[in-house]
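In: please find the sequence and the predicted model below.
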Amino acid sequence: MLALRVRRLVGPAGLSLDEVPESIRKNDRNSVRVAIRAAGVGYIDTLSCRGEFDCVMRLPFVPGLEISGEVTSAPEGCGYSAGDRVVGYVGAGGFAEYAWVSPDMLAPLPRELSFAEGAAIVVNFHAALVALWRRAQLCAGELVLVHGAGGGLGSAMVQIAAALGARVVAVAGSAERRAVARAAGASHVVGPDEWCDAVKAAGGVDIIVDPVGGRTFEQSLECLAPEGRLVSVGCAGNEISRAPAECLMLRGTTVMGMLWPEMLKRDRSLFGRTAKQLDDLVTTGLRPIVTKTYDLADGKEAMDAIENRTSSGKLVLVMP
């Protein structure tokens, strides 16, 4: 099969399109074989290509966390059969023509979605729903601010918050990213240099989603309304921040963290439960914003766009 593999831990330049044998997991009777039609590309993939993600794999390896496709074979009683359209979380190995996936990391592809949209919904939308609904316990009518709102994860956060009935303030850098944030459902969009003063002047917000860290995290704490919640979902700024206890006590605010892959490790049933919730939202109109698709052979270009922060929305690889 064709696969886009990391041969050197130097970023996208270390990727190579190779003909490789299928994974040894084809001998695992508990796995489902999926013909991949599309694979989502995300920030974590760029980190793995530099050996900077928590789990550093042995070279060469195939990156790619999220897929959509069609089942070609499945163990009896697993709930899937040949021909089923599915989405799945593979952890690694998604940038290839086939994957062997544990049944509990698969879900039916909603009939309303294309394969590209299906691949886009797995990591970012699962993470957004868990962060906002389970962790922050968002209530309809609350005011939510999302940093990095024009990227893949940020735009998913905006869409989920809006779908759950929140009013959303989006922070995005470029004009292209601000347009994506608006399309995702943000009621107000501001730039990274103006959001803090604007939010303070308005009296703060109920929930802030921060994938950046560093100074953004510190400013976000100052911009929470009394009893507001800050959800830290990453540190794209490469700086881990700490919350001063005095700030939390005086205003009754809460800081919480959320890394979706780590939550899946602790509770594998979370994937299926979240997928069912997302199905309901898709039925009522939720659609991932896929801004660009690339052929598998052009995966380097997609990874470069994410790493250089020239992309907006969600990027997806499609298989030949």
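Out: Structure's in. What do you need?
In: please make it C-alpha for all contacts and neighbour counts, starting now.
Out: Fine.
In: for stretch 109-122, measure first residue to last.
Out: For stretch 109-122, the first-to-last residue distance is 10 Å (Cα to Cα, to the nearest Å).
In: list the buried residues for it?
Out: Within stretch 109-122, the residues that count as buried by 16 or more other Cα atoms under 10 Å are 109-110, 113-122.
In: then this one, side by side with the first:
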Amino acid sequence: MQAWRVHRNGEPGQVMRLEETPGPTPGDGQVRVEVRAASVNFPDALLCRGQYQVRPPLPFTPGVEVCGVTEDGRRVLATPALPHGGFAEYVVADEAALLPAPDALDDAEAAALHIGYQTGWFGLHRRARLQPGETLLVHAAAGGVGSAAVQLGRAAGAKVIGVVGGPEKAAVARELGCDLVVDRRSEDIVAAVKEATGGRGADVVYDPVGGDAYAKSVKCIAFEGRVVVVGFASGVIPTPALNHALVKNYSVLGLHWGLYNTKDPAAVRACHDELTELAARGAVKPLISDRVAMADAAKAVQRVADGTSTGRIVVLPGGAR
């Protein structure tokens, strides 16, 4: 089969190589899945760089979420078992972790529903307890993770403020339905949030960026606000000033969605049921900015690594769907 493999760590565009390789063999409790669509995530870039919390042995195939078909004909969402990731024609995955692909979404959309939307749902509902009428501030609102949070926030009845970088991404955030869009390159985030909330600030901040985004967020957080730390796409891990959290009475909440797969898998399945229902009634729909052929997977991962993409880019090993 064809698969993209990484033999040394570095930038995705330089170290990913498309090769012919034997297909993976399922182990105990695993199934073989034909990949129909593989969503590109920022962790794929970190895997290539050797900077992710999980470091598979070299050589490995990146790709952390797919939509595919099992040998018995089920259309499923799967998180492939590394080192045999999703940018390949076939993967193996744990049978117990397979989820039914929503009928309301095509293969590319379904592949993009899993990690980003699960992360958003657990971050906003399980961790931050977002309430209708509250103000949600989403950083990188036009990206794959941020766009999911925007849609989930709107579905929950929140007022959504999206922060983006540049006019193109601002247009995408507006189309997603943000009540207010702030371009961090030309506008003052803190001033804009305070003005939009009458000085109160954001009740919940969803931050997959870290660095300066976190620093600005705690300057415009509301009384009893909650900052959900999702990731550090900026490459800078902030150091929270706990005296500031004490004085302003806000919470900093960490979110590692992957832990729920082992600590509370029933919650993951319940979340998927909720996401499937939201997709069925059109409340959420993954933003697919590009569907690319297998041959262009390395370029796609590099675009995500460089922060130039919007929504999700999806790799289609078998052609356009």
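Out: Now that the structure is in, tell me what you want to look at. Source: prediction; values computed, not measured.
In: in stretch 122-139 of structure 2, what's buried?
Out: Within stretch 122-139 of structure 2, the residues that qualify as buried are 122-124, 127-128, 130-131, 134-139, counting by 16+ other Cα under 10 Å.
In: just give the nearest non-adjacent residue to the aligned residue in structure 1 for L253 of structure 2, would you?
Out: Under the alignment (TM-score structural alignment), L253 of structure 2 maps onto M256 of structure 1. Closest residue to M256 of structure 1 apart from its sequence neighbours, by Cα to Cα, 6 or more residues apart in numbering: V231 at 5.0 Å.
In: next up, the contacts around the equivalent of that neighbour over in structure 2.
Out: Matched to structure 2 by TM-score structural alignment, V231 of structure 1 sits across from V228. V228 of structure 2 sits next to 123-124, 127-128, 204-207, 252-255 when contact means Cα atoms under 8 Å, 6 or more residues apart in numbering.
In: nearest to A88 of structure 2 among those residues?
Out: Lowest distance from A88 of structure 2 to the contacts of V228 of structure 2 (Cα to Cα) belongs to L255, with 28.8 Å.
In: so that closest one touches V230, yeah?
Out: Yes: with contacts counted by Cα atoms under 8 Å, L255 of structure 2 reaches V230, the gap being 5.5 Å.
In: pull up the overlap in contacts between those two.
Out: The contact lists of L255 of structure 2 and V230 share 119, 123, where a contact means Cα under 8 Å, 6+ apart.
In: re earlier: narrow the buried residues of stretch 109-122 of structure 1 to those in helices?
Out: Using DSSP state H, the members of the buried residues of stretch 109-122 of structure 1 that fall within helices are 115-121.
In: okay, buried residues for the top helix by length along structure 1 please.
Out: The longest helix of structure 1 (DSSP H) is helix 269-283. Judged by neighbour count (16+ other Cα under 10 Å), helix 269-283 of structure 1 contains these buried residues: 270-272, 274-275, 278-279, 282.
In: got a list of contacts for that helix?
Out: Helix 269-283 of structure 1 is contacted from outside by 104-107, 110, 112, 125-126, 129-130, 163, 263-264, using Cα under 8 Å, 6+ apart.
In: all helices of the stretch 151-300 of structure 2, in order?
Out: Per DSSP state H, counting those that start in this stretch, the stretch 151-300 of structure 2 carries helices over the ranges 167-176, 189-196, 212-217, 242-248, 258-263, 265-280, 297-306.
In: the third one vs structure 1, average offset?
Out: Mean deviation of helix 212-217 of structure 2 relative to structure 1 after superposition (mean Cα distance after the TM-score superposition for structure 1): 1.7 Å.
In: returning to that earlier point: dump the contacts of helix 269-283 of structure 1 to TSV, plus distance to V32 of structure 1.
Out: As requested, the contacts of helix 269-283 of structure 1 are exported to TSV (distance: Cα to Cα, whole Å):
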residue	distance to V32 of structure 1
D104	10
M105	10
L106	9
A107	12
P110	18
E112	23
F125	23
H126	21
L129	26
V130	25
A163	32
M263	22
L264	19
